[in-house]
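Trainee: build the 3D model from these lines:
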Amino acid sequence: MPLEIHQIPIMRDNYVYLLRDGETGQVAVVDPGEAGPVGEALDRLGWTLTHILITHHHHDHTGGVGALKARTGCSVVAAKADLGRIDAVDVAVADGDRLAIGDSVADVLAVPGHTLGHVAYWFAEDKALFCGDTLFSLGCGRLFEGDARQMWRSLCALRALGDDARVFCAHEYTNANADFALSVDPANAALKARAADVLALREKGMPTVPAPMGAERRCNPFLRADAADLQRAVGMVGCDPADVFAEIRRRKDSF
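Mentor: Model (predicted):
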């Protein structure tokens, strides 16, 4: 049975995800920055929390961990590299590990850049990628701890998951990201169409994620640093893609 995924908006623009394995009823929550909305959703759905999956240590992704663990006794999963920065971790994971939520299995991917210990969870059977703040729809996370070359490698690894991967990122930034993307890639017809669709969704109060990786590959400038047309648009034809990525990220930081 497919993984059942429930999206919970919290704070100003964060998303938390509840995942339920249809065969066993085990339930995971990804990046619970707040406990209250997660508890309310669990009660409404009649689900029992068994796992917390953390992508990285920032408080808007971990703030609800203690309360949810105290309430449910669930198992907390986080990166080995973040031990000491996240409390009450029961299962420490690293790149290449596999994690089971009932019969649903995720591959753990190390994706440093935004933070050094950042991981993503890839449920291949369900084509569902939970990537925290590494990849956003039409954007990517700031480089708080890692460098541009690390982040470019991480984004390439996520891009390689295939066009039918669904990107469940942790923030609703897509409309603002579209404005920036158009500033560096103004001739991209696919991006123009995506930006119009995003605006229409937000005007209706609807989420823009999950986003299909195929659309991100065609439209997201941070995934296109090795594309000749984007390199031409930013005046860096033939340059190392990691350097092109760094320039695009620099422009976004001051946009």
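
Trainee: rest of the way, CA atoms for contacts and neighbours
Mentor: Fine.

Trainee: can you give me the helices in the stretch 51-200 of the chain?
Mentor: 59-62, 65-72, 148-159, 174-184, 189-203 (DSSP state H, counting those that start in this stretch).

Trainee: is it possible to get CSV of those helices that adds distance to Asn220 and mean neighbour count?
Mentor: Shown next, in CSV, are the helices of the stretch 51-200 of the chain (distance: least, Cα to Cα, whole Å; neighbours: other Cα atoms under 10 Å):
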stretch, distance to Asn220, mean neighbour count
helix 59-62, 24, 19
helix 65-72, 32, 17
helix 148-159, 11, 19
helix 174-184, 7, 19
helix 189-203, 8, 15
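
Trainee: so which of the ones you listed is nearest Ala78?
Mentor: In terms of Cα to Cα, the element of the helices of the stretch 51-200 of the chain nearest to Ala78 is helix 59-62, at 10.2 Å.

Trainee: following up with a second sequence; could you model it the same way so I can compare the two?
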Amino acid sequence: MAIEIEQFMCLSDNFGVLIHDRESGESALIDAPEEGPILKAIEKTGWKPSTIFITHHHTDHVQANLALKEKFGLKIVGPKAEASKIPGIDETVAEGDILHFGGEPVHVIETPGHTAGHVSYHFPQSGVVFTADTLFALGCGRLFECPPETMFASLKKLAVLPVTTRVYCGHEYTEANVRFALTVDPENSALVARAEEIRKLRAEGKPTLPTTIERELDTNPFLRWHDASVRNTLGMQQASDAEVFAEIRKRKDNF
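Mentor: This is a model prediction of the structure:
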């Protein structure tokens, strides 16, 4: 049975995520952006979390850790490479580790780039991956602590997940991302159609997530380094995939 997911807004544009395994009754959070909205989601669903799966150390993903730990006595799990920066951490994880949530294995994928120790959590039986600030809908995270080559390698790991995998990201950045994507991949009909879909969703106040790996492969320029049309637009027909990615990231930084 697939996990149930409650997605909600925190802070200005963060997504909070509460997950639940109906069979075991176990619940958990993906990151802890803001206490108030998280408590409201818990009250709404009745899902009392026993764990927080932390993706990276940035304040807007961990600032409610200690308050929630005090309130619920929950366990905080996070990347070993950033353990010293994560408040209240109890258990560290690294590439290839397999945790368990309810009756389902949770695969830890190291996805550095945005931060040096960022991890993503893949629930293969449920067909879900939580990528926080590595892979966004139509984007990827800014490179605060790593060179482009590091993020490129992380995105390659996510790009080979099953195409039907649903992707939950850390922020509602899609509307801004699509404006940039159209400058890099203007002839992509799937992207043009998606831009209109996003415009309608945001006009109605609805979230643009989750997305899927398939949709991102088809429309996210940060996963389309190989595409001839993208390369032509950039004037990089003979460049390496990593060089194309780095140029797209640089252009987005200056967009």
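
Trainee: thinking again about what came up before, among the helices of the stretch 51-200 of the first structure, which comes closest to Leu109 of the first structure?
Mentor: helix 148-159 (8.5 Å).

Trainee: I'd like the helices of the stretch 51-200 of the first structure as a markdown table, with distance to Ile5 of the first structure appended.
Mentor: As requested, the helices of the stretch 51-200 of the first structure are arranged in a markdown table below (distance: least, Cα to Cα, whole Å):
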| stretch | distance to Ile5 of the first structure |
| --- | --- |
| helix 59-62 | 18 |
| helix 65-72 | 18 |
| helix 148-159 | 20 |
| helix 174-184 | 20 |
| helix 189-203 | 20 |
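
Trainee: wait, which of the ones you listed is closest to Thr134 of the first structure?
Mentor: Nearest of these (Cα to Cα): helix 148-159, 7.4 Å.

Trainee: for that closest one, packing partners?
Mentor: helix 241-253 (3 or more Cα pairs under 8 Å, 6 or more residues apart in numbering; DSSP states H and E).

Trainee: contacts only, for Arg249 of the second structure.
Mentor: 142, 148, 222 (Cα atoms under 8 Å, 6 or more residues apart in numbering).

Trainee: would you mind saying which of the helices of the stretch 51-200 of the first structure lies nearest Pro37 of the first structure?
Mentor: Comparing the helices of the stretch 51-200 of the first structure against Pro37 of the first structure with Cα to Cα, the closest turns out to be helix 65-72 (10.7 Å).

Trainee: and the closest one, how far from the second structure on average?
Mentor: Superposed on the second structure, helix 65-72 of the first structure shows a mean distance to its aligned partners of 0.4 Å (mean Cα distance after the TM-score superposition for the first structure).

Trainee: among the helices of the stretch 51-200 of the first structure, which comes closest to Asp107 of the first structure?
Mentor: helix 148-159 (11.8 Å).

Trainee: helix, strand, or coil at Ile19 of the second structure?
Mentor: strand (DSSP: H, G, I helix; E, B strand; the rest coil).

Trainee: what separates the closest residue to it other than its chain neighbours from Pro162 of the second structure, distance-wise?
Mentor: Nearest-residue entry for Ile19 of the second structure: Ile5, 4.6 Å, with adjacent residues in sequence omitted and distances by Cα to Cα, 6 or more residues apart in numbering. Distance of Ile5 of the second structure to Pro162 of the second structure, computed by Cα to Cα, to the nearest Å: 19 Å.

Trainee: between the two, which one's more packed in?
Mentor: Set Ile5 of the second structure next to Pro162 and count neighbours by other Cα atoms under 10 Å: Ile5 wins out with 17 against 14.

Trainee: wait, that one touches Phe15, no?
Mentor: No - Ile5 of the second structure sits out of contact with Phe15 when judged by Cα atoms under 8 Å, with a separation of 12.0 Å.
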